Each structure stands twice: as structure tokens, then as C-alpha cells.
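1. 3D model of this:
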Amino acid sequence: MFKRKGENLDYTCTADVERGEVVVINDALGVAASTAKKNDVIAVYMTGVFLLPKDTSTELQQGKKVYWDPAAKKVTVDANDGAESNPTAYLEAGIVWETALASADKVQVKIG
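-> Just a heads-up that it's a prediction; the model follows:
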């Protein structure tokens, strides 16, 4: 039986969030649809193309799989699996929608 399209997820905020900020919910990555305070319930986009922060040392090519570094709060091509040097495992974020030059501080990423 069909329930929902699944484009948005209702989420109870565990911290204050800004509209457009990446929200990590267990093993899932989404983007806040609105600004909210801790304990507010908001919609989190689970699919779509979003402009996300990236490291300015690497060019990201269109179609490349990218990951979310929760410590740096940036997209990376590194698929860190929780190695001892950095125990925080990265989440798969999606693919680069449009090539971003190394100097760019943001990149379009297709999530979901």
C-alpha cells in the first residue's frame, strides 16, 4: 500500500538548524527545509540537488560520488570508513551535479 512519495522526512531536531543545512539522521543525509530550534519538527529534504559546502583544495567533477564529512561539515571525495586517523565515518552524500572548481567553496550535489 502506497504511503508517501518519500521526498521529505518529518524530523524532530536534536539541535538548532538553519534552512539549507545538512541534517544527518542515523545513516541518512538530508537538507533542512526550514530554520528550527531543538525539538521543533521540520521537513527534511531527502532527495534533490542542493548547494553544499566543499573543501577548496579539490575540484569535484560532474557525476563523481561524494561523501559528507560530519566533523568538517563539508562534501569530500574521501570515503573515510572510520579509520583510526579519523574515527568519524563519512556518509554517502550523492553525486556531483555540476563540476565545481577547486577554488569553489560550494558544490551542487544530487542527494537521495
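2. C-alpha only now, for contacts and for neighbours.
-> Will do.
3. most centrally placed residue in the chain?
-> The centroid of the chain falls nearest to V22 when counting by Cα atoms, centre = their mean (4.6 Å).
4. what residues sit buried inside the longest strand along the chain?
-> When the chain is parsed with DSSP state E, its longest strand is strand 91-98. The neighbour-count check on strand 91-98 (16 or more other Cα atoms under 10 Å) flags 91-98 as buried.
5. could you also give me the structure for this next sequence, so I can compare it with the first?
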Amino acid sequence: MRNFYQTGDTINATAPSGGVVSGQALLIGALFGVAATDAAEAAKFALHLTGCYRLPKATGNGLTEGQKAYWDDTAKKITGTASGNTLVGNAIEPAATDATEAVVRLAN
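-> Predicted structure coming up:
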């Protein structure tokens, strides 16, 4: 197909203010992903938009297997709270209330 551009699992994104480090989860516009590489501010980097990742999680609420996972862009953490946050995928393992990480399947 002549108009095919790429699969879209990983895209070239522009690093935000302060740059990014490999493994960092971030929201760029309405796209949520995990940085594959380090990049200085304004440099291009590979951003994974699909896959399952262990991400920082807010304490105070747990996640059940299959539950919708939201990104709190202020705290830079996964939460089960929808209000004011961005839906980024689903938990693929339960995470206790006091857990600091959650395993999430990204769904952009």
C-alpha cells in the first residue's frame, strides 16, 4: 500500500522540556507512551505506544486485573481514578493500595 507510513507501535516524538530518560512514561498531547531512549529537550526519541510496562503507581488506591488505568500527569503516576486523569490502558496484574508500581497494557 503506497500510503502506509509505519505500524505505529513506536513513533518518533519530540522530547518535552527537561528531556526524557529511557523507561519514562509520559503524555505528549493525547498520546501516552514509554520512552525507549534518552533524549534532550526538543530532540527526537522513540516513544512506545503499545506493550505492557511496569509503571509508577499512586498509593491510596489499588488496581484489579483488567481495571482501567489512568495517568495522573501532575503526579506522573498510574491511578484507578478517572476524574481529571487520562485513560492509558488496563492493569494486567492486581496492584495493592500501597503498591508503588502497576503493570499496565497501554491502549492509545
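6. what's the TM-score for these two chains?
-> Scored by TM-score structural alignment, normalised by the length of structure 2, the superposition of the two chains gives a TM-score of 0.89; 104 aligned residues with a Cα RMSD of 1.2 Å.
7. the strands in structure 1, which residues?
-> 8-12, 22-25, 28-32, 41-45, 48-53, 65-69, 74-76, 91-98, 106-111.
8. so where is the second one in structure 2?
-> Residues 25-28 of structure 2 are the counterpart of strand 22-25 of structure 1, counting by TM-score structural alignment.
9. in the matching stretch, what's buried?
-> Buried residues in stretch 25-28 of structure 2, defined by neighbour count with 16+ other Cα under 10 Å: 25-27.
10. and these, which is closest to D38 of structure 2?
-> D38 of structure 2 has its nearest neighbour among these in A25, at 11.9 Å by Cα to Cα.
11. how about the contacts made by the closest residue to that closest one other than its chain neighbours?
-> Using Cα to Cα, 6 or more residues apart in numbering and skipping the chain neighbours, the partner closest in space to A25 of structure 2 is V34 (4.4 Å). Neighbouring residues of V34 of structure 2 by Cα atoms under 8 Å, 6 or more residues apart in numbering: 22-26, 47-49.
12. for the aligned partner of L60 of structure 1 in structure 2, give me its contacts.
-> Using TM-score structural alignment, the partner of L60 of structure 1 in structure 2 is L63. Counting by Cα under 8 Å, 6+ apart, L63 of structure 2 touches 69, 79-80, 91, 93-97, 102.
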